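Visitor: predicted model and sequence follow; I will ask about them next.
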Amino acid sequence: MKKAPLLIAIDGPAASGKGTLARRLADYYHLPHLDTGLTYRAVARLLLEKGWPLDDEPKAIEAAHLVELAALDHAVLSAHDVGEAASRIAVIPQVRRILVDKQRAFAGQPSGAVLDGRDIGTVVCPDAPVKLYVTASPQVRARRRLAEIKARDGASDFDTILADIVRRDERDTQRADSPLRPADNAHLLDTSEMDIETAFIAARNIIDAIMAAKDKT
């Protein structure tokens, strides 16, 4: 019997650990992975490169059409200014619709896939059999982000990063189009007191239990 696709939707705020967890799960289950936040960052980087205003909706829409999922470069797109710009253009409804179509096409692969972002379980893949909402306190997330920056020999400070995280949380949860929130049937995973290995095991246990129950039906 042909194995059913395994589609895992992971949502959560910035620096919650969802991206690292998604990559670990994709490796473990041998699935393709898409960090959907990179699609918005790719649009933002195109606007910044071309010197187009971030509030120029027609230009942002044009840039969204140009995004190629196979060409997303995490190292290039992880720059702080790109992330800030991405959070601003992500509120444009038409940009979201274009990118969601690309993300859904990725999710439709025969094997299934792992997608992480802020509206995967609620908008992009509402029928995904596995939905996780990964979160952590703003203070914990700020410490993690600061550690990442220092590991790349960057410079910042805790208070600045914390203020940035709180600001992005507010922008993401309050936007009118596809706000950040847990899907009604998502499994909550608070990683405030977890290292990545503990979070990975907890997520695996949830996924395996869901798939075992599904196999019995």
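Guide: Cool, got the structure.
Visitor: hey, let's count contacts and neighbours off CA atoms from now on
Guide: Noted.
Visitor: show me which residues of the lengthiest helix in the chain are buried.
Guide: Assignment by DSSP state H gives helix 196-216 as the longest helix of the chain. For helix 196-216, the neighbour count (16 or more other C-alpha atoms under 10 Å) marks 199-200, 203-204, 206-207 as buried.
Visitor: in addition, the following structure is provided for comparison:
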Amino acid sequence: VSYVASEDPDNQHFSVDGVDVTEAIRGHEVSSSVSAIAKHPLVRQGLVDHFRNVIAACERPGIVMEGRDITTVVAPDAPVRVLLTADEDTRIARRLAEVAGTASAPSVAQALSSRDRSDQSVVDFMNAAPGVTLLDSTPLTFDETVRELLRIIAITKETA
């Protein structure tokens, strides 16, 4: 299986065996299945190894990764580690906007709650580990969140 992920933040795309899966991986069907698959130790270790290889192969001076255990398991020694959170209502609203009419509010809420419960048995994703900066984006717009992340990165670089 060949997997390709763009490192260009202005042109994000993902493909598997030459098939563009960019939209599909953000869909409700995939998101609602992630926990059931990722909780298997061999799958988790394979993903951790893959993500570490992506980091090692990155040609740019840094990389942004998302995932509930990136800061603690995948890249615990990264120079900047941020736990980006939001309250449940905000996360549901943002997820509904992402799936744009392909799922109902109740199904999104149920899937999010179910995934949270399932993931809590595998990783503590709601509390920042030592050395990880917590950023609650509940009251922030996307642009405000990006500005705050850039501020955190700048401060971290200054103190390093």
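Guide: Thanks, I have it. Source: prediction; values computed, not measured.
Visitor: before we move on, the earlier item: and the buried residues of helix 196-216 of structure 1, which is closest to residue 6 of structure 1?
Guide: Distance to residue 6 of structure 1, by C-alpha to C-alpha, is smallest for residue 207 among these, at 9.5 Å.
Visitor: surely residue 156 of structure 1 touches residue 147?
Guide: No - counting by C-alpha atoms under 8 Å, residue 147 is not a contact partner of residue 156 of structure 1; they are 9.8 Å apart.
Visitor: looking at those two, which is more packed in?
Guide: Between residue 156 of structure 1 and residue 147, counted using other C-alpha atoms under 10 Å, the more crowded position is residue 147 (16 against 13).
Visitor: skipping adjacent residues, who's closest to residue 137 of structure 1 in space?
Guide: Counting by C-alpha to C-alpha, 6 or more residues apart in numbering, residue 137 of structure 1 lies nearest to residue 192, which is 6.0 Å off, once chain neighbours are set aside.
Visitor: to which residue of structure 2 is that neighbour aligned?
Guide: Matched to structure 2 by TM-score structural alignment, residue 192 of structure 1 sits across from residue 138.
Visitor: if I look at that match, how far off is residue 104 of structure 2?
Guide: 21 Å (C-alpha to C-alpha, to the nearest Å).
Visitor: what does residue 32 of structure 2 give?
Guide: As judged by C-alpha to C-alpha, residue 32 of structure 2 and residue 104 of structure 2 stand 13 Å apart.
Visitor: equivalent analysis for residue 148 of structure 2, please.
Guide: As for residue 148 of structure 2, its distance to residue 104 of structure 2 is 31 Å (criterion: C-alpha to C-alpha).
Visitor: again, but for residue 27 of structure 2
Guide: According to C-alpha to C-alpha, residue 27 of structure 2 and residue 104 of structure 2 sit 12 Å apart.
Visitor: could you do residue 35 of structure 2 as well?
Guide: Residue 35 of structure 2 is 20 Å from residue 104 of structure 2, where distance means C-alpha to C-alpha.
Visitor: isn't residue 130 of structure 1 right next to residue 25, touching?
Guide: No - contact criterion C-alpha under 8 Å: residue 130 of structure 1 and residue 25 do not qualify, at 11.9 Å.
Visitor: residues in contact with residue 55 of structure 2?
Guide: residue 63 (C-alpha atoms under 8 Å, 6 or more residues apart in numbering).
Visitor: please apply the same query to residue 32 of structure 1.
Guide: By C-alpha under 8 Å, 6+ apart, the residues touching residue 32 of structure 1 are 26, 112-114.
Visitor: so where do the helices sit in structure 1?
Guide: Secondary structure of structure 1 by DSSP H: the helices cover 18-29, 37-50, 57-66, 74-77, 80-89, 93-107, 138-151, 158-174, 196-216.
Visitor: which residue numbers in structure 2 go with the fourth one?
Guide: Helix 74-77 of structure 1 corresponds to residues 22-25 in structure 2, going by TM-score structural alignment.
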